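Colleague: sequence below, structure please.
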Amino acid sequence: MTKKSAIKVEEVNNYIVNWLEEYAQKAKVNGFVVGISGGIDSAVTSTLCAQTGLKTLCVEMPIHQDIKQVNRGKEHIEQLKSRFSNVSHVITDLTDVFETFKTEVPISEDETKYNLSLANTRARLRMTTLYFHAGINGLLVAGTGNKVEDFGVGFYTKYGDGGVDLSPIADLMKSDVYALAEFLKVPNSIQIAAPTDGLFGDSRTDEDQLGASYDELEWAMLESEKNKTVEDFSGREKEVFSIYKRLNTANKHKMEPIPVCILPKNL
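Modeller: From the prediction side, this is the model:
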């Protein structure tokens, strides 16, 4: 199921950079703000933004963060600052804010729902922080979601990491993001790290949560676009395709416009 990216990496890189620059100029803003997680998507997104020559603010927002994730993020930021004079960075530690929030909300008897709600709260606190930095600096919040996450399985937090001004890599499959990361010389520590959203304060990976790897989900997304059904597969392929269809259906509300109650004209 492993799929190697077929994109023209340099051409794609240049296209996205030009798109970012033109969008920012039309919006009359100074540049971009990117939340840095220590993962591949935020590393690629911030590098694309940096190439525009416009102000690119990298923001670290730890909340009980795994030290390995923190170190990877710092390594990337330092490398980016050494390559691009328009890159700056700031740390906004949200750990105390998160802990205060927890004291003001009830503890649910359903531990799974409680922990998931807290995980999503972390993402929403970070979104709020990014928009604060964007507001005081005249910047746009650049999203870091890729195509599989944003439009395949909906693996992001609504109004959390899904709350952005523009999405530079949302038309790229995960394999494409890795291809760009290699081209952009993103630190190897990030390229080889297992993808994780880092929202639970433990070592669980995206694959642990999703039940399938990004290579597998990318395959399933492409098969789904061919109008295939679960009955067309067997074994692991059937299992993966079922996982993809279940997540795609359950998270459709994230991918579609907010439903609006349209009143009849006679009311």
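
Colleague: contacts and neighbour counts: CA atoms only from here.
Modeller: OK.

Colleague: would you map the helices across the stretch 101-250 of the chain?
Modeller: 111-137, 147, 174-183, 188-191, 206-210, 214-224, 235-250 (DSSP state H, counting those that start in this stretch).

Colleague: which one, of those, ends up nearest to V90?
Modeller: helix 111-137 (9.3 Å; CA to CA).

Colleague: which residues of the stretch 1-150 of the chain fall in strands?
Modeller: 31-35, 55-60, 87-91, 139-141 (DSSP state E, counting those that start in this stretch).

Colleague: and V44, which of the helices of the stretch 101-250 of the chain is closest to it?
Modeller: Among the helices of the stretch 101-250 of the chain, helix 174-183 sits nearest to V44 (CA to CA), with 5.7 Å.

Colleague: let's see this one next to it:
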Amino acid sequence: MEFVGEVKDRASWALHFAQVKANIKQPQRSHKVQVSGKTKTGKPYTYEYKYADLADVDKSVMEATKKVVDDKGNVQFTYFFDVNNTDQGVDVQTILVDVSGFYAVTNKVWFKNFNVGDAQKTASLISYAKRYSLSAAFGIASEDDDDAQDVKNIEEPKVLSKQELDNYTVYYNGIKANLAELYQEAVDGIADAQDWIRGSHTPQDAQAIYQLNQSYKRREKDKQEALKKAEEEAKKEEKLREAQRSEEKPKQEDVSNLFGTLPADGEYIK
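Modeller: From the prediction side, this is the model:
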């Protein structure tokens, strides 16, 4: 959670936030949905569950904020959403605002939109993301609703083969791009590619990025080990050459007494 505002106003924000949370009544899970399908082994399944939708959660929070007022009855705390809808997915943050002007921004929640171009399903996904973010901000327990069925039915990511990884494509700035090439651009220092790699991804995209990252680390490790080995071999060869030069160097004969000893008077004594 990110906090914005004057430090002196943070105490006011914290007090009113705590008061709102204390007054929240858990919303009734008045909606019911039936889920059916097949497991990965082909076995059919069906189950039902209840949930509180966005309207239920919003009502619970707003009723609590109405109880946190000053002497004149003015509400001291409120919230709103920051929604970002792109061809990659939907992300939502909840902005928690105090009367002092101090506010907090919750961590971003992001969901892949598998129905880009379908306004109704996209709206449902946004609704789900809002409910998820708001519930998390105020500690409200709510079950997943039918807006999240696409999210619930995402299969576990699989480990890709080398060929699959080499040919894996993603949506980058609205167009399909080869992930391996995009990853290499990030390694080469291209800022846009680096930002995309660090961003939010579907489980399968994240798996592919992880595998590329592991492969890159292995290659770098192999390079370092090969370089170290080459340096060690070079040192060994240099020592060997020094030893060979030492053996080939002719021995110098001691000629100090070849002409006898030179006495003080300058005549040699033989």
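
Colleague: can you give me the TM-score here?
Modeller: The TM-score (TM-score structural alignment, normalised by the length of the first structure) is 0.28; 123 aligned residues with a CA RMSD of 6.1 Å.

Colleague: still on that earlier bit, in CSV: the helices of the stretch 101-250 of the first structure, plus distance to A50 of the first structure and mean neighbour count.
Modeller: Formatted as CSV, the helices of the stretch 101-250 of the first structure follow (distance: least, CA to CA, whole Å; neighbours: other CA atoms under 10 Å):
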stretch, distance to A50 of the first structure, mean neighbour count
helix 111-137, 15, 17
helix 147, 21, 20
helix 174-183, 14, 21
helix 188-191, 18, 18
helix 206-210, 27, 14
helix 214-224, 26, 20
helix 235-250, 33, 17
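
Colleague: is it possible to get a markdown table of these that adds distance to E75 of the first structure?
Modeller: As requested, these are exported to a markdown table (distance: least, CA to CA, whole Å):
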| stretch | distance to E75 of the first structure |
| --- | --- |
| helix 111-137 | 20 |
| helix 147 | 26 |
| helix 174-183 | 14 |
| helix 188-191 | 9 |
| helix 206-210 | 22 |
| helix 214-224 | 24 |
| helix 235-250 | 33 |
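
Colleague: re the thing from before, just the strands of the stretch 1-150 of the first structure: most buried one?
Modeller: strand 31-35 (a mean of 27; mean count of other CA atoms under 10 Å).

Colleague: ok and it relative to strand 55-60, angle-wise?
Modeller: Using axes from the mean of the first three to the mean of the last three CA atoms, to 10 degrees, the inter-axis angle of strand 31-35 of the first structure relative to strand 55-60 is 10 degrees.

Colleague: what packs against strand 31-35 of the first structure?
Modeller: Applying 3 or more CA pairs under 8 Å, 6 or more residues apart in numbering; DSSP states H and E, we find strand 31-35 of the first structure packed against helix 40-50, strand 55-60, helix 111-137, strand 139-141.

Colleague: reformat these as a markdown table; add distance to V70 of the first structure.
Modeller: Listed next are those as a markdown table, based on distance: least, CA to CA, whole Å:
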| stretch | distance to V70 of the first structure |
| --- | --- |
| helix 40-50 | 13 |
| strand 55-60 | 8 |
| helix 111-137 | 15 |
| strand 139-141 | 21 |
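
Colleague: contact partners for S215 of the second structure?
Modeller: If you count contacts by CA atoms under 8 Å, 6 or more residues apart in numbering, S215 of the second structure has none.

Colleague: from R198 of the second structure, how far out is it?
Modeller: Per CA to CA, to the nearest Å, S215 of the second structure is found 17 Å from R198 of the second structure.
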